[in-house]
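> A predicted structure for the sequence below; I have some questions about it.
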Amino acid sequence: MAINGVSPYNSKFRLSGLATGLDTDQMVADLMKVERVPLDKLLQKRQLAEWKRDSYREVTNLLRGLKDEYFSNLKMSANMLSKSMYKKFSVNSVNSATGTASAVVSATAGTEAVLGSHTITVNQLATAAYTESDTSTSGVTADLRARNLTGSSSAVLKYDAAKTFDVSVDGVTDTITLTGTYSDADALAKAIETQLVNLNGKVALSQSGGLIEFTLMGETNKVIQLNEGTGALADLKFSNGQSNQVTQFDFTAGGIGSKDFQITLDGVTKTVTLNGNYGNMAGLVTGLQSAIDTAFGVDPNNVAATRRIVVSQMAGADILKFDTANGASKMTLSSGLTSNALPFLKFNPGESNRLNSAETLRDLRGSFGNVLTFNASNQVTFTINSKQFAFDSNTTLSSMMNQINSDPDAGITIQYDDVSDQFKITSDQLGEGSNLSIVNGDGNFFAVGGASKIDTNSMKIVKGSGPLAAADLNVNTMKFKVTIDGVEKEFTFGSNYATAGNLASAMQNLINADVGSGGFGAGTVSVSALNGVLKIRLNNGSNMTLSSGSANDALGNLKFVSGDTTTGQGHNGRNAKVILDGQSLVRSSNSFTANGVTYTLLGTSSSEQKITLTNDVNAVFDNIKGFIDKYNEVISKINGELSEEHNRDYQPLTEEQKASMKEEDIERWEEKAKSGLLRGDSLLQGIVYKMRSVMFDGISGVNASLSSIGISTGSYEDKGKLIINESKLRNAIQNDPDAVMNLFAKESSIRSNLNITQDQRSTRYKEEGLAFRLFDVVEDNIRTFRDSNGHKGTLLEKAGMTGDASEFDNAMYDQIDDYDERISALSMKLIDKENKYYIKFASLEKMISQMNAQSNWMSSQLGSGS
C-alpha cells in the first residue's frame, strides 16, 4: 500500500461482468470515491505537514548561513564575535634611510595595538643551532670514477660442488669459494663479502635485481679485478679478468665506437655519442671530452671557464674519471638511447658523484668518503639530544633521516644536500637554547673521521661568511689571531695562494705548528675549504675565538670577523637582538609581539626601520555592512513567511488529480498550496522579536548604541530591517574603534554553556555585545548539542535538520509518523470495503448465471416437447 496513493486498493486480478454484462470495476471505483474522501484528506494533511517541516528547515538554514559567515572561528577575519575584526590596521614598514619598503622587518597589528608609529633596528636574527659535514660526505664532490663491477645477468645460486674465483685490488688478492645453495642474491653477496679477508673494508658486495656488484669503497683510484678460478666467476656472470680499467678492445670501433650514454648534470640530461677507434686511453679521454663538450656546450674562446665536466685518466691506471667544474655539482650516468657505451667505459647506469638516499646503508657504505661501518649486529647507533637511535644496515638513508626528523625528542632536522654533498643538522628551535648534542655509538656514522663527516668536534667550528674570491687569496704578510681556552697566538701568512684549499692547508699548518711555550700543537685544528668557504674545526680544546691581527689584518680576506667563536657546541643558536622604540630587546625567535604589534624579522641592517599603524576603516566597514545585510536578509525572509497569505483554495493534489494534469500545472498548483504555511507562526514570531530586541537593548558598561554609530531601523513597513548611515559609521570606526568593538563584541563574565541558569542567562544578556546576543539567539534555535534537559535548538526540536540526529527526532516527524499510521489503518479498511463490494457483485454474477442456466434449461425442455 502506497502512502501517497490508495488506488487501486486491491490489486487482485478479477474477471467480472461475464454474466451480467456490468462494468463491475467502474461501479466499484465509483462507489469507492465517496469512501476514499477521508483518506484523501489525511494524505493532504500529511503533505502539508511535510511542506511545513521543510519551511522550518529553510529558516534553520538561513540562521546557519548567518552563523557560518559571521560567527565562525573558521572565518576569523569576518567573525563579529572576535575583537580583532573591529580593530584592523593597515601596517606600513619602511626603511627610514631610503624611504623604501623594508626588507628587514614586516609587522601585523592585533587588537591591543594603538595607532601610531614604532621604530626598530635589527642587529641580529635568531638562528637555530646547526652543524654540517666538514667536507664532502662522499669524498667525491667533483668527480665520478669507475670503481664498480657488475654481473651481466642474474647469478647462479646453487653450487653442487665448490667453485672458486679471485678478487684483487692492486695486487692484494682474496680467493672466494662458493658451495651449497644460497637463498637469494643478497645472501650470495654477503657470503662473498665475508670471505674478503685481505680486502676487508676495501671492497663491498651488493646486488641489484639479482646481479652481483663489487664496489671499491671510499675515495680510491685503485684497480679492482676478478679472475676465474674453478668456474665460480662464470656462474656469477662476470668475465675472466674483468676490471674497472678500460681495455684495448674497449678503444676500438667494435668496442666503444658508435655507442652513446647519457649524463644528467644538475637536472639537465644530455646524450653523449662516441664514434671511431680511439686507439688508446689518451685518445679515449680526448674523444670523450670532445663528445661531452658538444653535448653540453662550451665557449670555444674560453673553454676553461665554461667547461662543466672534465674527463681525465686516474694516475697509474686505465681508469676514467669525470670531474664537475665551474659551478656544476650533481652528475649521474645512465644508459644510452641506442647502443649503451657505459659497459666499455666501466661505469654502471645510475652511478653518481652523490649519495643516493633511496639506497640502503649497506649498499651506500662504500660511497661515503670514509667507509661506513657497522657493529656485529649490522647496526649503526648514535644519540642526538639524549635520544638514542639504532638503524639496521638494510635501512635506506632516506628512511633513517625521516625517522630522526619525525622524532620530537630529538628535535632536529637532518638532511643530505646533494648540491654541496654534505649532511646538515639543524635544531627545530631558534635561539640560544637550541644547542645540539651528537654522540656516536656503534659504527662510525657520527664518529670522528666517520662516514657522515659530522662528529662531536664538528660542533666546535667557525665558518667563513662566504667563498673566497681570487683577490682574497693574496694574504702574504697578513696577520690574524686565534685564542683557544684563554691562550692567544698571532699568525702571519708567508705567501699568497692559488686556491682556497691551498690557503686552508697553510692556515692549518700555521695554527697547529708548535711555536714554543704555550703553542697549540699538532692536530689542534682542522681547516678546510668546501666550495671556497673556509671552516676551522677545533679538535683539541673547549673554545676558540678569532680576532684581528695587530697589523695588516687578514680576517676580512678570510671572510671572518673579529669575535667569531665556538663555545664547545659550535654553531650555537643565537637570539634575535633589536632596538625597539629605543629599548634594547633580546628574543629567542624572529617573530615576537610587543604592544599588540607582531614583528617578523627578515634580515639585519644598521638602518632604522619605521612601522606605521593606521586604521583600515574600509575592511571593518565592509564586514559590518555585510553583517547588517545578512541580518536584514534573515529578518526579511522570516517576516515574509509570517505575513504570506495561505490560499486555502489550493490544497495538496490527490494522485487521481495529478494523473489528469501536466507537470508544469502541478508545479504551479503546489507552489500556491505551499504558500503561507508559517503565517503568524509563534515560533518564528519569537525568533524575529528576539533578533530585533537584542540589537537595541542597552549593554551594561557600554555607552555606544547602533544609532550612535550610524545604524538605525527603517520605517514600519521595513519590519525591523536596519539602515546604515555610511559616513557616520565610517567616522565611528575611524575615531572610536573601541566603542564600535565593545558595542558588538563585548564579552560577558558568564561564559556560554549548555547548563546556564536563567539568572546567569539574564546577566550574560545584560553584559554582552550585540553580536554575542544575536549569536545566542541563533544558537538557541539551531544548536545541535543537547542541554541538561536533553533539548536541542528550538527549530531542531520542532522540525529537525538534515544530516543531524534530529532529522528523525522532532515534533514534525512525530506528527507525520502519526499521519502515516492513520493512513495505513484507513487504507486497510478501504481495501476491506472494496473487497466486500466485489464479493457482492460476484454474488450477483453467480445468481444471474444460475438464472440464465435455468432459463436455458427451460427453453431447451420446451423446445424438445414441441
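Ah, there it is.
> contacts, neighbours, all on C-alpha from now
OK.
> hmm, His118 is touching Gln583, no?
No. Taking CA atoms under 8 Å as the definition, His118 is not a contact partner of Gln583, at 11.2 Å.
> okay, pairing it with this:
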Amino acid sequence: MTLDGIKKTLTFSEKTYLSSQDVVNELNSLLSASFGAGRVDLSLNNDSVTLSSKNSILSISLTETAENNPTGILDFGGYATNRLDLVSALASSGFSSSPASDPDTGIAFKINGVSFSFSSDDSVSKIMNGINSSSAGIKVSYSQLEDKFTLVSDDTGVASSVSFEDTAGSLMNSMFGTGVLKSGTDAVIKLNMYGSSEPSDQITVTRSTNAFDLNGSTVKLLGKAAGDTAENISIGLNYDVDSIADKISSFISDYNELLGSLTTLTSEKVYKDYDPLTDDEKEKLSENEIKTWTEQAKSGTLRNDTYLTSIETDLRSSIYSTISGLGSLSSIGITTGLYSEKGKLYIDKDKLRAALSKDAEGTLEMFTKESDISYSLYSTPEQQETRFNENGVLSRISDIIKKNLSNVGKKGALITLVGSPDSSYNAETEYSKRINALDTKIDFMEEKLTSEEDRYWRQFTTMESATAKMNSQSSYITQLFSSNKN
C-alpha cells in the first residue's frame, strides 16, 4: 500500500478470519503500525470494506512475490486507488459511476457553447487536452491532492464566464457535480501617487487582469487585503543590476567585434608580388590556387584607407572621451587593453555592478545621454564639438553612423564614396567617378596603342619596300659587273 508516496508492504497474519470484521480489525492494526493511527479511514458496510484517506493519495496493489492472493477477501482486482486514473479509459478511470450513458454513443457535452464528443474508450487526459486546446476559452485541470477538477476561463475580470452542460452521458456532472461557480471580478486598486495621503490625490484603477501598467512598470497583484479592510502597500522600483550589466557587456562585445573588423581591413598586409590574374593565367591554375592567389592579391586593398581609419578614430574617441558632467567609462570598469590590441575594450564586471548598484541612473546615462543640440551634417564645428562632449556613448556612435552612412539630405562620407547597397549603381559616387576616369584613360591608351601599331606597320611596310628595291638594284649591279668581265 502507498500513502502520499510512502510505500509499505502489509502482510496479513496466517490465521483463519471468521468474519469481515476480523479482516477489518487486522487491516486497521496493519495500517496504524505502517502509517500511524487515523491516517487511513477503514469502514465496513454490508460486508464491503472501504478504505479512504482525506487529502491524501492512497493506492493498494499486490506484491509481485505474494504467494497468497488476498483479492478473494479484499475484492479490488489487484490495484485500487482513491484518485482518478487519467490515462485509462473512462469506464476504468475511477469515477463513482460511468459518465457514458451508452458505451456505443460515448459522451457529449458543451462548454461555453462549444460542442465536444468523445468515445467511452477515451481517457480523461485526452478529454482534458481536447478541451484545453479548443476555442471554448477555458482550461480544465485535475488536482490529485484534492481529488477535484477545476475550470478556469481564459478571460479575466467581471466580463468572464463559464457555462457547461451534458448532452450525452454525464461527464460534466461527474467532473464538476454541484461545484461552486465563481464569477470573475475586476481588480480595483486605489493609488496615492507620489506618497501623498490626501484623498483628493487618490486614483482608483479598475482592471480586468491582475497585471497592469503603472507609468511604464508592470504591477502584478498576487492577493488582496484580508477582509474588507484596505491594506496600505508601498511600491518601490529598483534597477535589475545583473540584467543591465549583461546588456552593457553585450554592447561592449559588439563594439569590439566592429572595431576588430575595421582594424583588420586597415592593417592587412599588402602582397606586391600578387597582381590580379589574367584569364590566360587562370586557365593554368586549379580553383584552390586561383582562390589563394586572389585572396593574396586583394589583401591590403583597404590598408590605411582614409575613410575607415577615420571611423576607427571616431569610435575610439567615443569611448575614451569624457562625457560632460558624468566622467569617463573607466570610472565604471570599462577600459582598454594593450596598445597592440588597437582599442579593444575590457570590463571589470564587479566594478560595473558596484557602479550600477550605487547610481544606476547616472551609470546608464553615460550610454544614453543626448545633447540638447540636434544632430545635423550641416552643424558648425563648434556645435559638433559641444554635441559630442555632451552625448553619451550610444548617441556618439549613432552620430558616427549618420556621418558616414546617411542616405538622406547631405550624404554620409561612405555613401558619397561608394554609394548605398540598397541603391542602384550610378556615376555619382567618388569611386564610380574614379572608375569612369580609369575607363576613359584605358580607352585613350588603347586608341594610342592602335595608332602606334599603325605607325609601326607603315614604317615596316616602307622599310620592307625599300629593302626589296635595294636588293633588286644590288642584283642588277652584280649582273652588270659579271657581264663586263666576260
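All right, it came through fine. Small disclaimer: the values here were computed from a predicted structure and weren't measured.
> quick revisit: neighbour count winner among His118 and Gln583 of the first structure?
Taking neighbours as other CA atoms under 10 Å, His118 of the first structure and Gln583 compare with His118 leading, 15 against 9.
> in which helix or strand does that one reside?
Here His118 of the first structure is covered by strand 116-124, with elements defined by DSSP states H and E.
> ok, then the element right after that strand?
strand 130-132.
> the nearest residue to Ser321 of the second structure once chain neighbours are set aside: how many residues sit nearby?
Nearest residue to Ser321 of the second structure, sequence neighbours excluded (CA to CA, 6 or more residues apart in numbering): Ser328, at 6.6 Å. For Ser328 of the second structure, the neighbour count with other CA under 10 Å is 19.
> ok, Ser328 of the second structure - contacts?
319-322, 366 (CA atoms under 8 Å, 6 or more residues apart in numbering).
> for Asn28 of the second structure, same thing?
Neighbouring residues of Asn28 of the second structure by CA under 8 Å, 6+ apart: Leu42.
> quick revisit: keep only those of the contacts of Ser328 of the second structure that are in helices.
Among the contacts of Ser328 of the second structure, DSSP state H puts 319-320, 366 in helices.
> would you show me how to pick out the buried ones of these in PyMOL?
Selecting only the buried entries of these in PyMOL, with 16 or more other CA atoms under 10 Å as the criterion:
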select buried, resi 319+320+366
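> from the ones in helices among the contacts of Ser328 of the second structure, which single one is nearest Ile401 of the second structure?
Nearest to Ile401 of the second structure out of these is Ile319 (CA to CA; 14.7 Å).
> so what's the closest one up against?
The contact partners of Ile319 of the second structure, by CA under 8 Å, 6+ apart, come to 328-329, 393.
> ok, it to Tyr346 of the second structure distance?
Shown here: Ile319 of the second structure relative to Tyr346 of the second structure, a distance of 12 Å by CA to CA, to the nearest Å.
> now the helices for the stretch 651-800 of the first structure?
655-659, 663-674, 682-693, 726-735, 737-745, 758-767, 770-782, 794-799 (DSSP state H, counting those that start in this stretch).
> the ones you listed: which one's closest to Ser437 of the first structure?
helix 737-745 (49.2 Å).
> rewinding a little: the second structure: matching residues for the strand holding His118 of the first structure?
Using TM-score structural alignment, none of the residues of the second structure align to strand 116-124 of the first structure.
> what's that strand in contact with?
The contact list for strand 116-124 of the first structure, computed with CA under 8 Å, 6+ apart, reads 104, 575-582, 601, 603-614.
> and that strand, which residues are buried?
119-122, 124.
> just to be sure, Asn389 of the second structure is in a helix?
Yes. Counting by DSSP: H, G, I helix; E, B strand; the rest coil, Asn389 of the second structure falls inside a helix.
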